[in-house]
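Chemist: Sequence first, then the predicted structure, then my questions.
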Amino acid sequence: MTVLLDLKEKLREAYTATLASLIVSLIIGFFGGTFLGKYFNKIRSTYPGILVILPGMMGLRGNVFGSMASRFSTMLYLGDLEPKIREKKVLRNIVIAMILSLIPVTILWFIGMIKGIRYHTLQILLIVISSTILVSLLLGYFTAFVTIFSFKRGTDPDSVAAPLVASMGDLLTIPSLIMFILILESFKLAFWISNLLLIGLLILLVDISKIRRAELLEFKELFIIITLLALLSLISGFTLEKFSHLIQASIILGFAYPSLLSSFGNYGSVIAAKTSTKLHLGEIDKFFSLEPFLEILALFATTPIIGLLINLFGIVVASLTLGISVKPIYALALTYPFMALFIMLYSYTISYFLFKKNIDPDNVAIPLISNNSDIFGTLYAVLIAKLIVGG
């Protein structure tokens, strides 16, 4: 009886809190995808180097700030963080997140330069750096607000923060890149001034936050993992590139691809964040504890809705954009819940065993799961496309 009551409570939270954030995340993902599509030809023809960096950049946003949301949540529950946006620890974590984000994207730019970026090389580097600083500042405070606001309202931040933060990262990344490209093409002087101002802002924030070297060393695990994952994101890029004709031919998947990957990452991140918090609080004492599997079961109950909405939003966006009649992908609606279930079980397993190895899941599990979800999601999209189109 107690188990049923516990499951009922988790189902209530899944449908009233997590599902709402997943749906908002889905909508944001489709807006971001449409924005990218509008300027894709400009990026491809004039700044192709950005395409080398883009997958890693988008994954990096969710990795760094999803991890930060989970860390804030744990700190709030442990009483290590006051539930206030102006708390000094909030700014310090945001500045650290900026630094953690800048190094991997610079490495990606360098690899892109070696692999063939032959023009606009310096401009692309500045676009990437300025975009990272601006987005990190906005996304950092958004992460703090969502986590603290939900905590103060009595809602578990782990249930809502990760999906919203990852999706907001996707939404901000593309427009910020496009904004700097348009400024460069229309107002070159303003482009150089804005870059200098943003780099100066970063230096000022580092000085104000008074980050000590020891604090940065605490994030060594996270830095190593996000850098490796940024490089690993090339697997998703190569797979997508190779089978892009199939995804494009399936029509809906061409529009839904970013949201599809984001939704898988969101399910995984929610489970990872919840698992991390419960492990830190001592609420999970063995792998087959009942509590985490009830969480997974409750979230699994929401997956058919998300699968149907991906179809519905895909049909609407594709129809409005292309002006043609589009049929739903029944195979996606039927198989999506089980793919999401696999990712949630994978996320729990990774989080649990990392913690047992004395590796903080907040720093490693969420970035790893977000990246792996992109790879799994890309393979899943290709298989669905093959099933629809053939070939």
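Modeler: Done, it's in.
Chemist: alpha carbons only for contacts and neighbour counts from here, please
Modeler: Fine.
Chemist: residue boundaries of the helices in the stretch 201-350 of the chain?
Modeler: 213-218, 220-232, 234-242, 244-249, 252-280, 290-300, 303-322, 330-356 (DSSP state H, counting those that start in this stretch).
Chemist: Let me fix that, I meant to ask about the stretch 1-150 of the chain.
Modeler: Going by DSSP H, counting those that start in this stretch, the stretch 1-150 of the chain shows helices at 2-13, 19-46, 48-78, 88-114, 121-152.
Chemist: winner for burial among these?
Modeler: helix 48-78 (a mean of 24; mean count of other Cα atoms under 10 Å).
Chemist: which secondary structure elements does it contact?
Modeler: helix 19-46, helix 88-114, helix 121-152, helix 157-186, helix 220-232, helix 234-242, helix 252-280, helix 361-389 (3 or more Cα pairs under 8 Å, 6 or more residues apart in numbering; DSSP states H and E).
Chemist: how about the helices of the stretch 201-350 of the chain, which one is nearest Asp6?
Modeler: Ranking those by their distance to Asp6 (criterion: Cα to Cα) puts helix 290-300 first, at 8.0 Å.
Chemist: Out of the helices and strands packed on helix 48-78, which is closest to Leu11?
Modeler: Between the helices and strands packed on helix 48-78, helix 19-46 lies closest to Leu11; by Cα to Cα that is 10.1 Å.
Chemist: follow-up on the earlier one: mind putting the helices of the stretch 201-350 of the chain into CSV with distance to Ser25?
Modeler: Output for the helices of the stretch 201-350 of the chain, formatted as CSV (distance: least, Cα to Cα, whole Å):
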stretch, distance to Ser25
helix 213-218, 31
helix 220-232, 22
helix 234-242, 21
helix 244-249, 22
helix 252-280, 8
helix 290-300, 15
helix 303-322, 10
helix 330-356, 15
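Chemist: and the ones you listed, which is most packed in?
Modeler: helix 252-280 (a mean of 26).
Chemist: how distant is it from the center of its chain?
Modeler: Distance of helix 252-280 from its chain centroid, counting by Cα atoms, centre = their mean, to the nearest Å, is 8 Å.
Chemist: just the angle between it and helix 330-356, please?
Modeler: Between helix 252-280 and helix 330-356, the angle comes out at 30 degrees (axes from the mean of the first three to the mean of the last three Cα atoms, to 10 degrees).
Chemist: I'd like to know which elements helix 252-280 is packed against.
Modeler: So helix 252-280, by 3+ Cα pairs under 8 Å, 6+ apart, packs with helix 19-46, helix 48-78, helix 157-186, helix 244-249, helix 290-300, helix 303-322, helix 330-356, helix 361-389.
Chemist: and these as a markdown table, adding distance to Asn93?
Modeler: Shown next, in a markdown table, are the helices and strands packed on helix 252-280 (distance: least, Cα to Cα, whole Å):
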| stretch | distance to Asn93 |
| --- | --- |
| helix 19-46 | 23 |
| helix 48-78 | 8 |
| helix 157-186 | 15 |
| helix 244-249 | 38 |
| helix 290-300 | 28 |
| helix 303-322 | 32 |
| helix 330-356 | 22 |
| helix 361-389 | 12 |
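Chemist: here comes the other one, which I'd like you to weigh against the first:
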Amino acid sequence: MVAFLDGTNGRAMSASPMVLNVSLVEEESKKANAQSLSSGGSLVTIASLTTTTSTLNSTYHSKEKWWSTAMQVAVPFLIAGIGTIGAGIVLGTVQNWPVFREISELFILVPALLGLKGNLDMCLASRLSTQTNLGNMETIKQIWSMIIGNIALVQVQATVAALLVSLFAVSVGAVIDGMFDFKHAMLLAASSMVTATSSCFILDFVMIAVILLSHKFKMNPDNVATPLAASFGDVVSITLLSNVALLFHSFHEYNYNLLFVIIACYLLLLPFWIWVTHSNQYTRPVLKTGWVPVLSALLISGFGGLVLDSVVGLFDGFVIFQPIINGIGGNLVSVQASRISTMLHQSSLIGILPPHAKMCIPPWKALLTSRQARTARILIMMSIPGQLVFIFAADYIFTGKVSLSAAFVLSYLTVSIVQVMLLLYIAHILIHFMWKRKFDPDNCAIPYLTSLGDLLGTSLLAIAFLFLRSIGSNYVG
């Protein structure tokens, strides 16, 4: 029997753990959060609810075997890897298009826009995975409410953030070139908004279907949905961006007013999406609190774009491998972030770290001995053969033969492993910190982690190419 002590009047309620369900615990948790923490009874309530939630989740969610986690992550990881290869090949092809040669700010826009797309999709996947694991997506009404609210929320975030990231690219380009071209600015803004909103709208339905099917077939959606969320859409986003920019480039010199109309239409739709999001109980809080992580991530990814813009013309083959290292790093850390977030939601009240969770621990503990270290080890070991397969496949598809030098392979593997380990350690600290500060990591953590992954990946890959140049080698043998 489990006893809940009500701190207000001292009443005790008793029930069997097998009879209690997660929704009852959540209801009591909300009541406990509403009470003042100054009373001892409230503290007892919170402690009791935390213990009971952990007990219930151990009943309803059996511990995953390591091989089960590896298998569930491996399949979407490979599929997402194909997407990153495709993104690198597409970027390597379109870099010589007239629109990319004339408007170099597109290279600043690409990493930030891909980061934005991945952040929004992975946050959606993480939110819905957590809600699925908590049992809040069991009825048709719940599912449709989640879908409508989250689609509207992503459209709001994509519209605003895409406009801002285009302004960032234009501003940086103006500073670097020493001049401002209004027509180019309109093209970048229109291309960014069309790409972000269209790709999010289409691919978010795919992500929702993946989460629902994972739940139906008794798989953990945290393992399946988040790896697909970013990289699977990268190739779609780059293809869409390049073709939309090419289309707009064909008439922007003599009919740029049409670009202004396109931007205005998206801005006029924005109040409708805001109203739908605000009317939904599941997405209303995110509408108010989810902006700082997304906008901060855009700034971080923008610095990654600056690195890409500065080295894209210096190193042959850089654009082929840059989406791969960034995509794989983001995929793997998103799995860890989503799993830690779900664990915290299942075992404690927001603002209170469970006894088994420590925020500030040394890197070797976070990656080797902590509660989440098993998944971290699986992800690190999975990254090594995955990176090898993807870079050799990308090289073969792009050049028609296997031509990578041994020096490049060793350098690439070194920087990619460093990137993944740094991201996993940062994820451990960041998510626990956010939970303790009462920020839902499902909405806040992944944008920071994936944008850091883009910046680290692009910078470390540039260092690898600089090292190869210093020893007189190249990426091909």
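Modeler: Thanks, I have it. Bear in mind that the values here come from a model prediction, so they are computed numbers and not experimental data.
Chemist: right, and the helices of the stretch 201-350 of structure 1 - which one's nearest Pro163 of structure 1?
Modeler: helix 252-280 (4.7 Å).
Chemist: about what we covered before: mind putting the helices and strands packed on helix 48-78 of structure 1 into TSV with distance to Ile199 of structure 1?
Modeler: Formatted as TSV, the helices and strands packed on helix 48-78 of structure 1 follow (distance: least, Cα to Cα, whole Å):
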stretch	distance to Ile199 of structure 1
helix 19-46	24
helix 88-114	11
helix 121-152	7
helix 157-186	14
helix 220-232	21
helix 234-242	28
helix 252-280	30
helix 361-389	26
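Chemist: Ok, which of those helices comes nearest Leu354 of structure 1?
Modeler: helix 361-389 (6.2 Å).
Chemist: so where is that closest one in structure 2?
Modeler: Mapped onto structure 2 using TM-score structural alignment, helix 361-389 of structure 1 covers residues 441-469.
Chemist: and the matching stretch, how far from structure 1 on average?
Modeler: For stretch 441-469 of structure 2, the mean deviation from structure 1 after alignment is 1.3 Å (mean Cα distance after the TM-score superposition for structure 1).
Chemist: Next, the buried residues of that stretch.
Modeler: For stretch 441-469 of structure 2, the neighbour count (16 or more other Cα atoms under 10 Å) marks 441-462, 464-468 as buried.
Chemist: follow-up on the earlier one: Ser259 of structure 1: which of the helices and strands packed on helix 252-280 of structure 1 is closest?
Modeler: If we rank these by Cα to Cα, the stretch that ends up nearest is helix 19-46, at 4.7 Å.
Chemist: and that closest one with helix 252-280, angle?
Modeler: 130 degrees.
Chemist: so what does helix 19-46 of structure 1 touch, helix or strand wise?
Modeler: Using 3+ Cα pairs under 8 Å, 6+ apart: helix 19-46 of structure 1 touches helix 48-78, helix 157-186, helix 252-280, helix 303-322.
Chemist: Adding distance to Phe293 of structure 1, write these out as JSON lines.
Modeler: JSON lines is the format used below for these (distance: least, Cα to Cα, whole Å):
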{"stretch": "helix 48-78", "distance to Phe293 of structure 1": "19"}
{"stretch": "helix 157-186", "distance to Phe293 of structure 1": "15"}
{"stretch": "helix 252-280", "distance to Phe293 of structure 1": "10"}
{"stretch": "helix 303-322", "distance to Phe293 of structure 1": "15"}
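Chemist: Just tell me which of those helices ends up closest to Val24 of structure 1.
Modeler: helix 157-186 (7.3 Å).
Chemist: Help me confirm that Phe4 of structure 2 comes into contact with Ser29.
Modeler: No: in this structure, Phe4 of structure 2 is not within contact of Ser29 by Cα atoms under 8 Å, at 10.9 Å.
Chemist: Now do the shared contacts for the two.
Modeler: Common neighbours of Phe4 of structure 2 and Ser29 are listed as Leu49 (criterion: Cα atoms under 8 Å, 6 or more residues apart in numbering).
Chemist: Nearest the middle, which residue of structure 1 would you pick?
Modeler: The centroid of structure 1 falls nearest to Gly62 when counting by Cα atoms, centre = their mean (2.7 Å).
Chemist: got a list of what the counterpart of it in structure 2 touches?
Modeler: Aligning on TM-score structural alignment places Gly62 of structure 1 opposite Gly118 in structure 2. For Gly118 of structure 2, the contact set (Cα under 8 Å, 6+ apart) comprises 229-231, 233-234, 450.
Chemist: ok, the residues you listed vs Val333 of structure 2, which is closest?
Modeler: Thr450 (7.7 Å).
Chemist: Excluding sequence neighbours, find me the nearest residue to that closest one.
Modeler: Excluding the flanking residues, the one nearest Thr450 of structure 2 by Cα to Cα, 6 or more residues apart in numbering is Gly330, at 4.9 Å.
Chemist: And the one you found? What does it align with in structure 1?
Modeler: Checking TM-score structural alignment: Gly330 of structure 2 goes with Gly265.
Chemist: Its match contacts Ser370, correct?
Modeler: Yes: if you go by Cα under 8 Å, Gly265 of structure 1 and Ser370 touch, sitting 4.9 Å apart.
Chemist: What's the local residue count around Ser405 of structure 2?
Modeler: Residues contacting Ser405 of structure 2 under the criterion other Cα atoms under 10 Å number 14.
Chemist: I'd like the distance between it and Leu413 of structure 2.
Modeler: Separation of Ser405 of structure 2 from Leu413 of structure 2 (Cα to Cα, to the nearest Å) stands at 12 Å.
Chemist: returning to what we had before: so who does the residue nearest to Thr450 of structure 2 touch?
Modeler: 227, 230, 449-450, 453-454.
Chemist: mind redoing it with 10 Å?
Modeler: By Cα atoms under 10 Å, 6 or more residues apart in numbering, the contact set of Gly330 of structure 2 is 115, 118-119, 122, 226-227, 229-231, 324, 419-420, 423-424, 446-447, 449-454, 457.
Chemist: what's the spacing between it and Val418 of structure 2?
Modeler: Distance from Gly330 of structure 2 to Val418 of structure 2, by Cα to Cα: 13 Å.
Chemist: Now the common contact residues for those two.
Modeler: Gly457.
Chemist: on that earlier part again, shared neighbours, Gly265 and Ser370 of structure 1?
Modeler: Shared contacts of Gly265 of structure 1 and Ser370, defined by Cα under 10 Å, 6+ apart, comprise 59, 62-63, 166, 343, 347, 376.
Chemist: doesn't Ala365 make contact with Tyr352 of structure 1?
Modeler: Yes: Tyr352 of structure 1 is within contact range of Ala365, at 9.1 Å (criterion: Cα atoms under 10 Å).
Chemist: Between these two, which contacts overlap?
Modeler: 272, 275-276, 359.
Chemist: Good, wrapping up.
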